[in-house]
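In: Requesting a structural model of the entry that follows:
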Amino acid sequence: MKKIRFILILISFVFQVAAQSNLKNTDILEIEINPEITHQTIRNFGASDAWSTQFVGKYWPEDAKQAIAKLLFSKAIKSDGSPEGIGLSAWRFNIGAGSAEQGSESEILDEWRRSECFLNQDGTYNWDKQQGQLWFIKAAKQYGVETFIGFVNSPPVFYTKNGKAWSSDGSRANLKQEYYKNYANFLSEVLKGVKQKTGITFDYVSPFNEPQWAWECCKQEGSPWTNEELFLVTHEIHKSFIKNKISSKIEITEAAKIDYLYTAADKPNRGNQIDYFFNKKSEGYLGYLPSVAKKVAGHSYFTTWNNNTLINTRNALNQKRQEIDPDLEYWMTEYCVLEDNKEIRGAGRDLGIDAALYVAKVIHADLVYSNASAWHWWLAISPYNYKDGLIYIDKNKEGGQFSDSKMLWVLGHYSRFIKPRMRRIDVNKKVETNVLVSAYASKDEIVLVMVNIDETDKKIMVSGVPKSYKLEACYETTGEAFVNLKKRFQTCKEANVLLPKRSLLTCVFENQVD
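Out: Next up is the predicted model:
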């Protein structure tokens, strides 16, 4: 019996030594930060108010609305040192086309995807419309959100060719040519009206959302646009903004896929938008107009699988942008999980870490390979059984339950700590692993974000941090319930940290020198 016990103890010892040896040889990752090499300036991280806020903001109980707003916008710290929200720094406001007033005659089947319009049929405006959305934009402002973008899916139904908020032909703008000026003036009036109602000035307006899609009946508001149509209408918007002294900048492109920004792809008169609008030799050049934002925007849909596609499309986008104008910024302005592939499917809610890590991989690629200066999620609040929400709610207009997702907290690893105007800085991994690493710096802080895709823990050794910067804290999100941006005190004594399997860890270094 003693002999058997001795053998078991010996076997256990051998396994422990082997495990420690394996950790020592394969699971220690040295990360070298180089603040001297800088990349893009980060402007903001955001999400959109489509479409649920129209009901949540208007009808739901005050305590529920406040709790949801806190999760999205708050920068406060809980008693355990962890953030109580993800501190978004941008908010996208859907300027509706009026399908909600049409009701079932709009032919948009889902009531939650119809939108009210500030414009009345007689040409007057009603600033009591879109009350739910106005509640949330005011809440965002109160929490300190800095950047506001108004985006349009369809022109007002009073100006469209078919009197609907969707396209009949799927190839050209659903806007009568005689109403180009009317549409431009509508945008000016909305920007002025929202400011009068809320005190908020839109920094940008996006009049042409995803112009490459057909937007035919009957899922939601939308309109296709050719590049030539965008060129003509942008001139009208510019003239209206000048006349009305509108400071908001026009965001020309909201490409449905990022490859439409740098290639014609399958939409020859709707693609290659960087070259068409920002190449000085192009017939569609608009970069000289003071009202046009010096940036291009695109959506990361359908370019995230496999890893070669994820990286190569973003490298190509960045190369094209630098070729045309290195000072032209790129903003990634809409993403949720739409793509079905071997790793993930869009259908079905996933509040856990698997979908969240997929999203983290996309965020990392957009920031590191395409040099995105902004990153925006699609539905901040979703009632759907789909991977499209940061916060999920019951599909009940009057109220109900809501749940945060790990996707919310994954975005928070970036939005809560990477402040506007930080610069992305260089990071070097000594060994190539499934750990995604990026770093960001200001004169006050360095933020290091690490994503561990692997099923094994990693020991991280950080070097290159300037001596005046000291590790203040690390915040982790794992697959465990309630471990969401949880502050880790035990790992903050030195710059060596444990990165758990299938997790994110963000470390904040503070400059001790004034």
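In: only C-alpha atoms for contact and neighbour calcs from this point on.
Out: OK.
In: Could you look up the SS state of the residue positioned nearest the centre of the chain?
Out: The C-alpha lying nearest the average C-alpha coordinate of the chain belongs to residue 376 (CA atoms, centre = their mean; 1.5 Å). Here residue 376 is strand, with the state taken from DSSP: H, G, I helix; E, B strand; the rest coil.
In: contacting residues around it?
Out: Contacts for residue 376 were tallied using CA atoms under 8 Å, 6 or more residues apart in numbering; they are 45-48, 90, 332-335.
In: Of the residues you listed, which pair is most distant in space?
Out: Spatial extent of those (CA to CA) is set by the pair 90 and 335 at 14.5 Å.
In: Here is the second sequence; please produce its structure so I can put it next to the first one:
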Amino acid sequence: MFSYQNRPRLQYSLLVGLDTRNPTTKRNQHLSFLRILFALLAIVAYCSSAPLARAIDIGTTTSYHNHRFEYWGTSLAWWGNEVGGQSNAQGREDLVDIFFDPNNGLGMNFLRYNIGAGSNPDTSIQNITRPGAKMDGWVPDQPTDFSDTSTWQWDWNADATQRLILDMAIDHGVSNVEAFANSAPWWLTRNLQSNGISGGGSNLSTARNDEFAHYMLEVVDHFETNLGIHFETLAPMNEPGSGFWNGNSNQEGMGVPAGFYQDRLIKEFGSEIANRGTNIKLVGLEETSTDQSADSWNNGSLTNTAKSYLSQVNTHSYGFNGASLPSDSQNLFNAVSPDGLKIYATEYGTGQGATRLARQINNDIRYLDAAGWTYWQAIEDNNGSGWGLALSNFNGNNPRFDVQDQYFAFKQYSAFIRPGSEIIELANQDDITAAYDPRTGITNVVVNNEGGDNTSQQYSFDVLDRQVLSTRLIRTTDEDNSLRTDAYAALGPATASNNNVSFDAVGNAVTSVVIYHRPNLVENPSLDLGSSNNGTKVIAGWQAEGNALFANVEDNSGDGSGSALMLTNSVGNTGRISQSGIGDADVDLTGVAYQLSLDVQFANEDSAHYDADTYLALEFYGADDETLASISLQDSETEIDPAFAVKRDGFESSVDGSDPNDTVYRTYLSGRFVAPEGTRFVRPVIRFDGVESGSNNVVNLDNVRLQEVHPEATARVWNAEGSGDWSGDDNWTNHAKVDNNAWAYFGNAIDQASTVTIASTTYAQGVTFFSDHEYQLQGSGQLTTGHPTESSAIDARMGSHRISVDTSLVGSVDVQVLPGASLVFDGGLDLNGHDLTKLGAGLLDLSVGFEMGSGQINSYTTLEALIAIGSDAVLDGDFQLLLAPGQTLELGDTFELLSYNSLSDTFDNLFLPSLADGLAWDIDYGASLLMVEIVNATSEGDFDGDGNVDGVDFLYWQQHGLSASELTEWQDNYGSMAPQPSSAVVPEPSTFVLCFFAITIPLSLATLRNQPTQKSLRKVN
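Out: Here you go, the predicted model:
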């Protein structure tokens, strides 16, 4: 990357180039005026353009990874207390949406929950008046005997307001919660105040550390046991060495000086956690700056014993109490990394706009290797500080809020650098953060240019190991929090050629390029009108219905090709654009997840306020691309709204999103929708309805993309970077919802094939594998899975994985293997009389020790067998063949049910779909495949199965030594013919099972096909 200092040198070389000829020569004396002019114009043009860029290499595979990123978050202190208590429920819901919605909000998945210290009821001693900052204590009154904890009077109804926001955030996708304290309970402190002591020193006697630990862990256990909320980490200190907490603070705070005091507190908490067996990780030191955190860590009085109790290091990143410059952060990383601990940036806030926030995010991710990054209060009181990502009047009602430039700068990172993304190593690029997300197949590159408004820097990136299939360019410009016309603006695609991507990063702005490596499944994503006229209803790949059409008036793809219009400008209007189904009638898409994204211009300005409901939807269909696979269309749609708080001077934003001057294109995403059971086709749909008054404006759409993705984890996640023991709590990150931790998720934490040891009986309601590297579950124990009444699944989404431990079902289980993935059970699998339903188009290999115990396998029709069994399989159960919704069966259809190298057993029963008159199933246990084929129904005496009883059947009788009674059957039926068949339409899965009939009548003769060794073939109508 060239700097601006390169320009004079290049200008000089160009001028010398014009002056290389001898000025005394006749030719040079007559150098034309026009040539000089053109040369000067070229120089001027170069000087006024962005500096030329040397391409920066980006790799996405393991060797290019710096570290794995885990979360974006915020602290609930104290806005959770304030907003949770406001009377405007809709405003509260909207705020939670814009912070935690993973599709079109910030997608925060981490929260710091403040366990309050309470306040001395004597306001002459302590009086906290900061809005929201006066927190409930869980033991509000001073106990008569501190040391006898059985006498403490607990208020388990405390902190209802903050808990409300916590619950809502978890429902919106927060997966990880940390409990932290600003102070010990007020009655434990030296001066009976929870806002510090004069001088800012220690306000907690070391003799009271054990009572403080008991207080915190009792609250933690209460949330786990009674509220169903798991705290993954516990931080008992917050900016402990800052000196801020001098007893006059307008908020809770407690000094714990570095060295001896911090050492004693950490060891007391660590010991208490170990003694109680609480499943929580102790973290620290939470100092104000990275410089101060390094000093406290290196303090000689902080013993190795205390450090051994910490599972990670948390630091704040402010520029006071030391500093948080890149060099400071590098020093902290160098100090901590020998102990093998990750660092998390757990607090930073600024009122200085988008680029200042982006600078700190870049620094922390680059120099701390921050595995998570947390903003201070996501919303703050509108008191002039401007620190919140959003601002509101904390007045108990709070009907309105404004989002700041910082909000949109945060979104430049969090929208596409999602949990589980791999931060890519970029040498000497302090202004750039790049990450690859294996779940979405997206590389996101964020560039922060803190130069002036009229500066611009050109960037060029060579992607080394993946295809560049398309791009999006998104930019937020610092506008002093007065306008939002260039906040998170979608600028169309970047310049891409082969695997090179280039763009200009303008000054005073944060620019992201989103690079897609997976195919776009839609046809004509730029909505090119071709030769069609404005207002047409049909263009290549797309159809418009109702009050929707295609035109070229607001193109955002950079080529003037066209866009779609939703006519939301008249009361009662409704419309949609869509494509026909994408898929194949013979390919099972069950379990595949998709996400729809596009650029939307709500054209919401002045008095023209958008008041419709617009949805990004996916419709899933069966084999005929007409019969729905899902129960409800509403299950797979996402409503989108104009950007909150986009405004012009003099207008205050409102909670319903009807804000003026949202007139630029912005990028919106649907949810990640998983194709339901039996899906064969997916159809992208953008629709609107609900126009109440008409806005006199329309909604424009462009740059549509549909691609395969994978859902984010909603389970207990394996976080070890290699092999480990299942029973080791430190190998897991638990989900904030206690119930979700019955499910195990093995994701992309590992960078090599790894084994997970199971040494005892271990239960998991479900297991998911998502990694290019192989996981192998092995050991002398047993894995039990399933649930008597709830859903249960073993899901292989990516890669090849093995379950090499004895596995037994305690309830019915779906085993889902997606295309390209495989799952092997080679330690034994016993159905124990339960159902195993095979889903997805990947291979399930039951190669060793498979037993059914009178259970049943259910599987959809496939042209190639997707279930393999070993020669020792005991098929003491049934097999049911399922049809996709809308699937029809015809003469000659052939389906492979199982593959094997050899077979010593057959199923008790094969349950096959009913057929039309004149058709029958022919079952073939072949040498390596169990197959079924639809044939003409046979009559008695039709020994060759061709539908006719004729002389050929007599020859068959002679050659195969059939019985005299079978000859009588031939004689009685000679000359008969089977009726001509017609196609059999099979009902959807919800009803066709009622039409199945048991296959119980054995054939009375051997067919020309192979016979099984133990149980007879059956041919059924």
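In: What lines up with the residue nearest to the centre of structure 1 in structure 2?
Out: Matched by TM-score structural alignment, residue 376 of structure 1 corresponds to residue 374 in structure 2.
In: For residue 844 of structure 2, see how far away that match is.
Out: 41 Å (CA to CA, to the nearest Å).
In: Check residue 681 of structure 2 too.
Out: When residue 681 of structure 2 is compared with residue 844 of structure 2 (using CA to CA), they lie 23 Å apart.
In: who has more neighbours, these two?
Out: When residue 681 of structure 2 and residue 844 are compared on other CA atoms under 10 Å, the one with more neighbours turns out to be residue 681, at 27 against 24.
In: Touching, the more buried one and residue 618? I think so.
Out: No - Residue 681 of structure 2 lies out of contact with residue 618 (CA atoms under 8 Å); the separation is 10.1 Å.
In: just to revisit the earlier point, please check the contacts of residue 376 of structure 1 and keep the buried ones.
Out: Buried by 16 or more other CA atoms under 10 Å: 45-48, 90, 332-335, out of the contacts of residue 376 of structure 1.
In: Out of those, which sit inside helices?
Out: With DSSP state H as the criterion, helices contain none of those.
In: now, which of these sits nearest residue 187 of structure 1?
Out: residue 48 (18.2 Å).
In: and the alignment partner in structure 2 of that closest one, what does it touch?
Out: Mapped onto structure 2 by TM-score structural alignment, residue 48 of structure 1 lines up with residue 75. Applying CA under 8 Å, 6+ apart to residue 75 of structure 2 gives the contacts 111-114, 347, 374-378.
In: and the host helix or strand of residue 365 of structure 1, what does it pack onto?
Out: Under the criterion of DSSP states H and E, residue 365 of structure 1 resides in helix 353-368. Counting contacts by 3 or more CA pairs under 8 Å, 6 or more residues apart in numbering; DSSP states H and E, helix 353-368 of structure 1 packs against helix 307-324, strand 374-382, helix 406-415, strand 435-441, strand 445-452.
In: contacts for that helix?
Out: Applying CA under 8 Å, 6+ apart, the set of residues contacting helix 353-368 of structure 1 is 304, 310-311, 314, 332, 336-337, 344, 372-373, 375, 387, 406-407, 410-411, 436-438, 451, 453, 478-479, 502-503.
In: what do you get if the cut-off is 6 Å, keeping everything else the same?
Out: For helix 353-368 of structure 1, contacts defined as CA atoms under 6 Å, 6 or more residues apart in numbering pick out 372, 406-407, 479.
In: which of those are buried?
Out: Among the contacts of helix 353-368 of structure 1, those classed as buried by 16+ other CA under 10 Å are 372, 406-407, 479.
In: Residue 364 of structure 1 pairs with which position in structure 2?
Out: Per TM-score structural alignment, residue 364 of structure 1 is aligned with residue 362.
In: what do you get for residue 221 of structure 1?
Out: Using TM-score structural alignment, residue 221 of structure 1 lines up with residue 252 in structure 2.
In: which SS state does that match fall under?
Out: Residue 252 of structure 2 ends up coil, using three-state DSSP.
In: Same check on residue 218 of structure 2?
Out: Under three-state DSSP, residue 218 of structure 2 falls in the helix class.
In: so where's the longest strand in structure 1?
Out: strand 28-41 (DSSP state E).
In: List the buried residues for it?
Out: Quick answer for strand 28-41 of structure 1 (16+ other CA under 10 Å): 28-35, 39-41.
In: Can you redo the residues you listed as a markdown table, where the extra columns are distance to residue 113 of structure 1?
Out: Output for these, formatted as a markdown table (distance: CA to CA, whole Å):
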| residue | distance to residue 113 of structure 1 |
| --- | --- |
| 28 | 49 |
| 29 | 47 |
| 30 | 48 |
| 31 | 45 |
| 32 | 47 |
| 33 | 45 |
| 34 | 46 |
| 35 | 45 |
| 39 | 38 |
| 40 | 35 |
| 41 | 34 |
